[in-house]
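Engineer: Please work out how this folds:
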Amino acid sequence: MQKPIKELELLIIGAGAAGLSAGIYAAMLKVDTLILEDQLIGGQILDAYSVENYPGFINTTGAELMEIMHQQAEKQGAKVDEFDTILSVKLTDTDKIIETDSFIYKPKAVIIAAGMKRRTLPLPEETKFKSKGVHYCELCDGHLYEGKKIMVVGGGRAGVGAAISLTRYASEVLLIHHGPSLQAEAKVQDELLANAKIKVLYNMQVVTLQGEQNLERVVLENVNTKEQTTIEVPGMFVFIGWIPRTDMYAPYIELDSYGNIVAGEDCQTKVAGVFAAGDVRSKKIRQLTTAVSDGTVAAINAEEYLKNLKYSR
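Structural biologist: Just a heads-up that it's a prediction; the model follows:
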C-alpha cells in the first residue's frame, strides 16, 4: 500500500539541541517546518543529570532544558514527530525525498541534525546481554539496580555524570576507565571523587562478560600488567564514545574521515538546500551551545534558500 506523501518547505532530521533550535528559528520565520525524530526528543543532552554551562540557566537537567526547547519549537508553529524511523533518503540539488516507516516526505530544504549514537561495547557477548545487564541509558534503566553494586564503563563527561547519577539507586558504583586519569571537567570529577558510593578503577578494560540469561560477572584486564580480575555485578552502563549517524547520507553528501558531514560555518553542504547542524557537522568543538548556534545558522540560511527558490521560479 502506497505511503502518504507529504510536501513541505523544511524538514529537520533530529530533535536534539540543534534540531529544536533550528525548528524554533525556522518557525519564527514562518517556514512550514517539521522536526523528525526516530528516538526520544532531546538528543544526547537528554541524559545529562546536571547542566551548568548553558547561558541563562544556573543549573538544570538535560531533560528539563530539552523539554523547554521542545515547547518553544511547537509554540512557534513547528511540528515535531518522534519515533518515526527514516528508511531511506534521496538528497540532490533538485530532489529531496525522505521515506520513513509512516510517510514519504518531499521537502524543499533539509537540515540534518541527526546527532550521534552511542558506541557499543566491542565484545561478542554484548548482544546477548544488551538490556539484560548491559545498558546505555542510566536514566532509562538505572532504577533496575536499586540497592545493588553496578559498573559504569567510561571516564569522559557522560560516564562520570552517569556514575554520579546512578548512586541514587545503586549501593556501589565501580567506574572503569582505560586510562590513568578521567577526562571529564574538573568540577564534575571532584563531585565524583567525593562520593563515597563510587570507586574508580584506572587503567582497566572490559574483556569478557559472563552469565547465563543475564549479566552476572565482568572480567577486567589491567592495560599495563595484563592481570585479569573478575567482578560480580548484575548491571553495567557503557559510555565509551559516539558515532555520527550519517551512513545513509554518504551517497549524497561529503563526509570527513570520522563520518561527520562536511559543511561550512553557514552549515550548507555541497547539496543545494541541504544543511548540517550540531554534532553531526564536521567541526572542532562540540558543545550544547555550539549545537544551538548551528541550528540557528542553518535555519536562517534555509529560510533564505527557500525565499530565493521561490523568487527564481
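Engineer: Please make it C-alpha for all contacts and neighbour counts, starting now.
Structural biologist: Will do.
Engineer: So which residues of the stretch 1-150 of the chain form strands?
Structural biologist: Remark: strands assigned in the stretch 1-150 of the chain by DSSP state E, counting those that start in this stretch are 5-13, 33-37, 79-82, 86-91, 96-100, 104-112, 116-118, 134-135, 149-153.
Engineer: Please name whichever of those is nearest to residue 242.
Structural biologist: strand 116-118 (4.5 Å; C-alpha to C-alpha).
Engineer: how far does the closest one sit from the chain's center?
Structural biologist: 5 Å (C-alpha atoms, centre = their mean, to the nearest Å).
Engineer: go on, stretch 77-88?
Structural biologist: 16 Å.
Engineer: buried stuff in it?
Structural biologist: 77-81, 86 (16 or more other C-alpha atoms under 10 Å).
Engineer: Give me the contacts around that stretch.
Structural biologist: 15, 23-24, 26-28, 32-41, 73-74, 98-102, 248 (C-alpha atoms under 8 Å, 6 or more residues apart in numbering).
Engineer: please redo it, this time with the cut-off set to 6 Å
Structural biologist: The contact list for stretch 77-88 (C-alpha atoms under 6 Å, 6 or more residues apart in numbering) reads 23, 27, 33-39, 98-101.
Engineer: structure for this one too, so we can compare:
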Amino acid sequence: MPVRDKIHDQIIIGSGPAGYTAAIYTARSNCCPLLICGMEPGGQLTGTTLVENFPGFPDGVDGPELMEAMRRQAEKFGTVFVNGEVTRVELSSHPYSLWLGEEHYRCRSLIICTGASPRLLGLPNEKELYGRGVSVCATCDGFFYRGKEVVVVGGGDTAMEDALFLARFAKKVTVVHRRNALRASPPMQQRALENARIQFVWDTVVNGILGDRDKGVHGARLQHLPTGKEEDFPCDGIFIAIGHVPNTALVKGQLDLDDWGYILTRNGTETNLPGVFAAGDVQDPFFRQAISAAGSGCMAAMQSQRFLECLEDADCRKCQALQKRQLMAKGGD
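Structural biologist: Model prediction:
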C-alpha cells in the first residue's frame, strides 16, 4: 500500500503504454515508483480490440490484454499502484505535491503520462461501437478494412493523412466534411483530391452511426447542412479525425505547453521544470502510437533516474536551478 506521508522518489501519473513502460524501467532501477492509474486505467488501448502493429506479437494482441500484461510486468518489479484520478498538482516547490481528492502525495521526480483524448462526434452509440467499426486511428486499424468502404470525418491535415493512409487498403474512402472547403494544408489537400480512391461529401455531418456491437458498423447517417436532408450512407467503418485534446488541465500555468495544449519537452522528455518529465500522447501531437508512447516512457524513466542520481550533486546545473527555485519559493534571496 502507498504511504501518503512519505516523499516518494518517483510518481507516475497515468497508465497506458507510456505510464506502464516508465513504471517497468523505474522499478527495475530499484526505485519502487508509485503509479496513479487515472480515470482510464490502461489508456485508450483498453477500448480497442486487436492490436497488430505492436512489436513482438506477430498474430496481434488484444488491447486490454496488452495493457494488463504491461501492468503485471510493472507490478512484478515493485511498482505500487493507486487507483484514482489526480485532482491537483503543485509544482512551485520541491518536493512536488499532488492530490487525489483529499489524499496528498509528494515526490522528488514526477513523470506525466496522462495522454490525449480523441475528439468524438457526441453520438449516442459511438463509444459502444468503438473498435467495432468506429475508430480514431487509421494507422492502427486501417489494415482491417482492406477491400472495404470507409468514411473519414474531418477536413484538416489529420483527416487527409488518415484518408490517404486508408486509401492504401480500402476500396473506397469517403471524406465527410461540414464545410465546403478543406482546412488541411495545400499539399495535403492536393494529394487527397487527386487520389482516385478518395471522394468527398461537402457541407455534411455524420449525425448517426448505423450498426450494433455484434455485427459492427454498416453505415452512417449523413445530414446535408444547407438543406437539412438526411440519407443513410452504407460503409464498413467510420474514422473520426477531428483532433485530440491533450490531458494537461492539471499542469496548465505550471508547465510550458504548445499552442494546442501539449506539454513541451526537450532533450527527450524533459519539461521546463527540473525533475518533471512527460511521456506519451500528452507531449506527442504527431505520432500517437502505442510503441512511440512506450518508447518515450522508457526515456522518461531513464531521465528521471539520472535526475535523482544527481540531485545532491553541487556541480549539477539542473539541481542548482531546482535549489534556486526552492529558495525563491521560501522567500529567500
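Engineer: ok, back up a step: adding distance to residue 206 of structure 1, write the strands of the stretch 1-150 of structure 1 out as a markdown table.
Structural biologist: Formatted as a markdown table, those follow (distance: least, C-alpha to C-alpha, whole Å):
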| stretch | distance to residue 206 of structure 1 |
| --- | --- |
| strand 5-13 | 35 |
| strand 33-37 | 33 |
| strand 79-82 | 34 |
| strand 86-91 | 33 |
| strand 96-100 | 37 |
| strand 104-112 | 34 |
| strand 116-118 | 17 |
| strand 134-135 | 12 |
| strand 149-153 | 8 |
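Engineer: neighbours around the residue lying closest to residue 62 of structure 2 once chain neighbours are set aside, how many?
Structural biologist: In space, and not counting its chain neighbours, residue 62 of structure 2 is closest to residue 50: 4.4 Å by C-alpha to C-alpha, 6 or more residues apart in numbering. Counted with other C-alpha atoms under 10 Å, the neighbours of residue 50 of structure 2 add up to 18.
Engineer: Same check on residue 312 of structure 2?
Structural biologist: Residue 312 of structure 2, neighbours per other C-alpha under 10 Å, totals 12.
Engineer: what about it, which helix or strand?
Structural biologist: Here residue 312 of structure 2 sits in a region with no helix or strand, counting by DSSP states H and E.
Engineer: and the gap between it and residue 274 of structure 2?
Structural biologist: 13 Å (C-alpha to C-alpha, to the nearest Å).
Engineer: same question, residue 229 of structure 2
Structural biologist: 56 Å.
Engineer: Looking at these two now, which is surrounded by more residues?
Structural biologist: Using other C-alpha under 10 Å as the criterion, residue 229 of structure 2 and residue 274 rank with residue 274 on top: 22 against 10.
Engineer: Now do the SS call for the more buried one.
Structural biologist: coil (DSSP: H, G, I helix; E, B strand; the rest coil).
Engineer: Can you find the partner of it in structure 1?
Structural biologist: In structure 1, the residue matched to residue 274 of structure 2 (TM-score structural alignment) is residue 272.
Engineer: Quick check, its match in contact with residue 93.
Structural biologist: Yes: contact criterion C-alpha atoms under 6 Å: residue 272 of structure 1 and residue 93 qualify, at 4.9 Å.
Engineer: Now do the longest helix along structure 2: which range of structure 1 does it align onto?
Structural biologist: In structure 2, assigned by DSSP state H, the helix with the most residues is helix 290-309. Per the alignment by TM-score structural alignment, helix 290-309 of structure 2 matches residues 288-307 in structure 1.
Engineer: Can you list the buried residues in the matching stretch?
Structural biologist: 288-303, 305-306.
Engineer: Also stretch 253-261 of structure 1?
Structural biologist: Within stretch 253-261 of structure 1, judged by 16+ other C-alpha under 10 Å, the buried ones are 253-255, 259-261.
Engineer: Who are the contact partners of the match of residue 274 of structure 2?
Structural biologist: residue 93.
Engineer: Now do it against residue 239 of structure 1, distance only.
Structural biologist: From residue 272 of structure 1 to residue 239 of structure 1 the distance is 36 Å (C-alpha to C-alpha).
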